[in-house]
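structural data only, the sequence is not supplied:
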């Protein structure tokens, strides 16, 4: 998607839906602020959970994945929901008007209701992140048990596991079937439990191998749709292919190419739901060598062909 164009998910929502979402979130953005956010949003895929029980124990309001360019700035005040954001690639500055924090790849940050602050991307690289907004009677109690209650931004010791939960929530929030809300809420509970303090490792205690691994992970998360081999990753990260493979086996229990394929197929599933692009076009978008290989790989992971997956969702 070209910079400055309205994200595809927003095209599929009516203006009434957007205003409802803004009102629901208690945002008070000016027209100029909204225009600037749209201008620096390169791509966004999001889902709204309309079945949420605002008076229930724990519920996802909406979730998504977003890519923004340098100059992006989002200010918020008196926000009514809890919010957790995971950085897939690039970095951003979180300012709660008391202190500034840097969000790097593999980190999470959170805000509780009624807090104010701003999020800024002032780096040349795009900031790619997944977000979850939620509420509920048990939300505060569960949030307080996570490391985010004492540390605004935290580097994860196992970012891949957290990333997978985020992906599951985003994917389910987009489906809008009768079970999506319950599934999203269940994944949210797992996410909050995973973010307990004993699951987190302070960034200054990260080993050299973990730091190198996260650097490689950052590059892959930013460029997976165009990568054709792991040699490019190794070269960009100044290591050899064998070392790259060892790092992924050590910290992710998966090969680099298998991880890249997983990201591509997850993205393909979202594109199938969100658009009416032909299968061949999606295959080309994500650098599969041909539509047949794409369909075969997709069926191996999802159990059905891309065409049937689209029809069922």
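Yep, that arrived. On a predicted model such as this, the values are computed, not experimentally measured, just so you know.

please count neighbours and contacts with C-alpha atoms only from this point.
Noted.

what sits against the closest residue in space to residue 37 that isn't next to it in sequence?
Leaving aside its sequence neighbours, residue 37 sits nearest to residue 72 (CA to CA, 6 or more residues apart in numbering; 6.1 Å). Residues near residue 72 by CA atoms under 8 Å, 6 or more residues apart in numbering: 36, 37, 40, 41, 119, 120, 121, 122.

tabulate these (CSV), appending secondary structure.
Formatted as CSV, these follow (DSSP: H, G, I helix; E, B strand; the rest coil):
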residue, secondary structure
36, helix
37, helix
40, coil
41, strand
119, strand
120, strand
121, coil
122, coil
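
of the residues you listed - the most surrounded one?
residue 41 (25 neighbours; other CA atoms under 10 Å).

counting neighbours, what do you get for the residue nearest to that one when sequence neighbours are not counted?
Closest residue to residue 41 apart from its sequence neighbours, by CA to CA, 6+ apart: residue 68 at 4.5 Å. The tally of other residues near residue 68 (other CA under 10 Å) stands at 26.

second structure follows, compare the two:
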């Protein structure tokens, strides 16, 4: 397996921006088992559209951000974060981005004699909304990492991760009461978006709840239901990720970096940073630059 080093095959749309692709064996296989032929991550353009009457593989696609529309034989669906859908060799399919909120999505294409059975239930469903979009996204990232490596071990990891994604999604669909579940998911995604946009100026989960016009207890339940961390844990993670970036890309004093991410007390900043990264900020910075220097020798 390898990352893209040559022009992509014709089924890859040119209407994408940033992307990651890997291509393994693009000759459809009828050998026993399941193999991953290729996979990728794509930022779709506003005019992104795919329309095919057939496809050489069994495919699954997962929307991690943005919105779009999907047409399969006898089915139409609105796509959003957490949508997972599949199409096969002889399945006509059409999907596109919402121009006002273009999709960001992952895909993986399977071949092998057992591939149709793996995705059969998902293809019968047409599209599902997964309960843990964050988990599915992380597994897709691991699949891409493995796909960019060489050797049979990497191919086996890709196949196992692909199967894990499909089976976990089918076993854990988003179960919603009529109307209410969809509204709660929208509220959760709105809170996450607000947190990612404003984490530098937010000091607490309570401030986020007020900004989103939600009760903090209800917002916390949303994060527990749809995510793997509390609002405060996500806030701290975003702040410390920014701090780590500033530590290794600038020569700013630690006190100033702490203030940038909302910590006026440098000792408090150091304790929180160490709790997240396992190292004090100065040790983290010194270790990074020491490692960079050694690599240049």
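Nice, thanks for sending it over. Please read all numbers here as calculations on a predicted model, not as lab measurements.

could I get the TM-score for this pair?
Once superposed, the chains reach a TM-score of 0.67 (TM-score structural alignment, normalised by the length of the second structure), with 258 aligned residues with a CA RMSD of 4.3 Å.

quick revisit: what's the match for the residue nearest to residue 37 of the first structure in the second structure?
When the second structure is aligned by TM-score structural alignment, residue 72 of the first structure is paired with residue 48.

tell me how far its match lies from residue 103 of the second structure.
According to CA to CA, to the nearest Å, residue 48 of the second structure and residue 103 of the second structure sit 9 Å apart.

which residues do the two both contact?
With CA under 8 Å, 6+ apart as the test, residue 48 of the second structure and residue 103 both reach residue 97.

ok, which stretches of the stretch 151-297 of the second structure are helices?
152-171, 180-198, 205-211, 216-226, 231-249, 254-260, 266-277, 281-296 (DSSP state H, counting those that start in this stretch).

nearest to residue 118 of the second structure, out of those?
Closest approach to residue 118 of the second structure among these is made by helix 152-171 (7.2 Å; CA to CA).

buried ones in the closest one, by neighbour count?
Within helix 152-171 of the second structure, the residues scored as buried using 16 or more other CA atoms under 10 Å are 154-159, 161-163, 165-166, 169-170.

ok, and what's touching it?
Residues from elsewhere that reach helix 152-171 of the second structure (CA under 8 Å, 6+ apart): 1, 34-36, 108, 118-119, 121-122, 130-131, 136, 139-140, 142-144, 146-147.

can you flag the buried ones in the residues you listed?
Buried members of those, scored by 16+ other CA under 10 Å, are 1, 34-36, 108, 118-119, 122, 130-131, 136, 139-140, 143-144, 146-147.

picking that back up, do you know how far the match of residue 72 of the first structure is from residue 25 of the second structure?
26 Å.

so stretch 82-92 of the second structure corresponds to what in the first structure?
Counting by TM-score structural alignment, stretch 82-92 of the second structure corresponds to residues 106-116.

contacts for that stretch next, please.
For stretch 106-116 of the first structure, contacts defined as CA under 8 Å, 6+ apart pick out 75-88, 96-97, 103, 148, 152-156, 159-160, 214, 218.

can you flag the buried ones in the residues you listed?
So, by 16+ other CA under 10 Å, the buried ones in these are 75-76, 79-88, 96, 103, 148, 152-156, 159-160, 214, 218.

please flag which of the residues you listed sit within strands.
Among these, the ones falling in strands (DSSP state E) are 75-76, 82-88, 103, 153-155.

from the contacts of residue 72 of the first structure, which is closest to residue 311 of the first structure?
For the contacts of residue 72 of the first structure, the nearest to residue 311 of the first structure is residue 41 (28.9 Å; CA to CA).
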